[in-house]
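1. have a look; sequence and predicted model below, questions after that.
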Amino acid sequence: MTSFRMGWSLRALIAIALPALAMVGGPAQAAKMETLEIATQTGVHVFSVEIATTEKERETGLMYRKELADGQGMLFDFRPEQQVSMWMKNTYISLDMIFIRADGRILRIAENTEPMSTRIIASGGPVAGVLEVAAGTAKKLGIAPGDRVGHPLFKGR
C-alpha cells in the first residue's frame, strides 16, 4: 500500500511540475488557437492557428520555435489595416508569410523566409493580418495572391 501511495504522489507531482517547467524554458505561445480557411483554386485548406493580438505576442511571434507542423500557423492581428513589416530574428524555422487585407484577400506572400535574418519583409500595402505557416506550404497548396482567407478577423468571411 505504501508503494502505491508513493507512486501516486510521484505521478501527481510530475503531472503538476512538467507543465510548469515547460512554460519556464519553452517558447511563449499565443493565448488561443482558432481555425482559419483559405479558399484556393485547388480547394479549401484548413489551418489551426495561434492568434497573436497583443503587442508582446506580435513581437515574439514564432521566435525560438524549433518546428511548425503542417496545417498549423500563427495569425497576427494588425487591425486596423496598415503597412506591416516583419523579420525572422530569433526564428529558427523558415516560414511562408501570407499578408492579408481587411476583406480577407491575400495581398502578397513572402515564401521560404530566411531563418534568423533581420532583413525586413514588407507587406507591400495595407493589411489587417499576417499568417505565418511552414515554408513551402503556399506552393504545396497552391495559395496565391487574391485567394480568400476565412476567419473572423477579416470582414469578407
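-> Looks like it came in fine.

2. going forward, measure contacts and count neighbours with C-alpha atoms only.
-> OK.

3. where does Phe78 land in three-state SS?
-> Classification of Phe78 by DSSP: H, G, I helix; E, B strand; the rest coil places it in strand.

4. second structure follows, compare the two:
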Amino acid sequence: MTEPRWLDSEEMAAWYAFLEASHLVVRRVEQQLREQEGLSHPQYEILVRLAAEPAGEMRMSELAEHVVTSKSGLTYQIGRLEKAGLVRRRSCPGDDRGVYAVLTEDGHNTLRRAAPGHVALVRSSLIDVLGREQLATLAAGLNAVTRELRAKGED
C-alpha cells in the first residue's frame, strides 16, 4: 500500500480557505432566500435555470445535471416547487419516460422578487470582496476542477 500524498501547508491553507468561504457564502445565501421567499438555494437555482431557457422549461434529466443533483433529489425539489405553484411538470412528446419541468408565471414572479436581494448578497459576500484578477483566477480554477470532475463522471 502506498503512502497518501498528504497536503503541504500551502495546499492545506487553500483547502481550508475554500471550505470555510464556501460554507459561509452558501449559509448566507440559504438564509436570505428562506427569509425572503421561503426558497432553498437549490430551489432558487432550479428557477434560475428554467428562466434562462427560451421556453422556460427543461427536461428533468438535463436539469438534474445542471444543478448537480441526483434525479431523485431533483424530483423532490420539483415536487416542493410544484406544490408552491412555481413549477409544473409536463410529459415529453414521443418519450413516455421523459418529463419536463416548466416555470409557471408565479415562478417567474417569485424569481423577479428574489433576484435583486440574491444578487446583492452574492455581490457583498463574494464578487465585491475580490478584485477582477482574483475573480478571473477563481473562475478559471473552479472551472478546471469542474471539468476534471465531470470528465471522471463525478457529478
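-> Nice, I can see it. Just so you know, these numbers come straight off a predicted model, no measurement behind them.

5. what TM-score do the two superposed chains give?
-> Superposed pair, TM-score by TM-score structural alignment, normalised by the length of structure 2: 0.27. Supporting alignment: 72 aligned residues with a Cα RMSD of 5.3 Å.

6. would you map the strands across structure 1?
-> 32-40, 43-52, 72-82, 85-86, 95-100, 106-110, 121-122, 127-134, 148-150 (DSSP state E).

7. can you list the ones you listed in TSV and add distance to Pro19 of structure 1?
-> Formatted as TSV, those follow (distance: least, Cα to Cα, whole Å):
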stretch	distance to Pro19 of structure 1
strand 32-40	17
strand 43-52	19
strand 72-82	21
strand 85-86	30
strand 95-100	27
strand 106-110	35
strand 121-122	35
strand 127-134	25
strand 148-150	33
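
8. using a markdown table, lay out those together with distance to Leu13 of structure 1 and mean neighbour count.
-> Below are the strands of structure 1 laid out as a markdown table (distance: least, Cα to Cα, whole Å; neighbours: other Cα atoms under 10 Å):
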| stretch | distance to Leu13 of structure 1 | mean neighbour count |
| --- | --- | --- |
| strand 32-40 | 26 | 16 |
| strand 43-52 | 29 | 18 |
| strand 72-82 | 31 | 20 |
| strand 85-86 | 41 | 14 |
| strand 95-100 | 38 | 26 |
| strand 106-110 | 45 | 20 |
| strand 121-122 | 45 | 15 |
| strand 127-134 | 36 | 25 |
| strand 148-150 | 42 | 23 |
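
9. closest to Arg11 of structure 1 out of these?
-> Arg11 of structure 1 lies closest to strand 32-40 among the strands of structure 1, at 28.0 Å (Cα to Cα).

10. distance of the residue nearest to Met86 of structure 1 when sequence neighbours are not counted relative to Leu141 of structure 1?
-> In this structure, Met86 of structure 1 finds its nearest non-sequential neighbour in Ile121, 5.1 Å apart by Cα to Cα, 6 or more residues apart in numbering. In this view, Ile121 of structure 1 and Leu141 of structure 1 are 22 Å apart by Cα to Cα, to the nearest Å.
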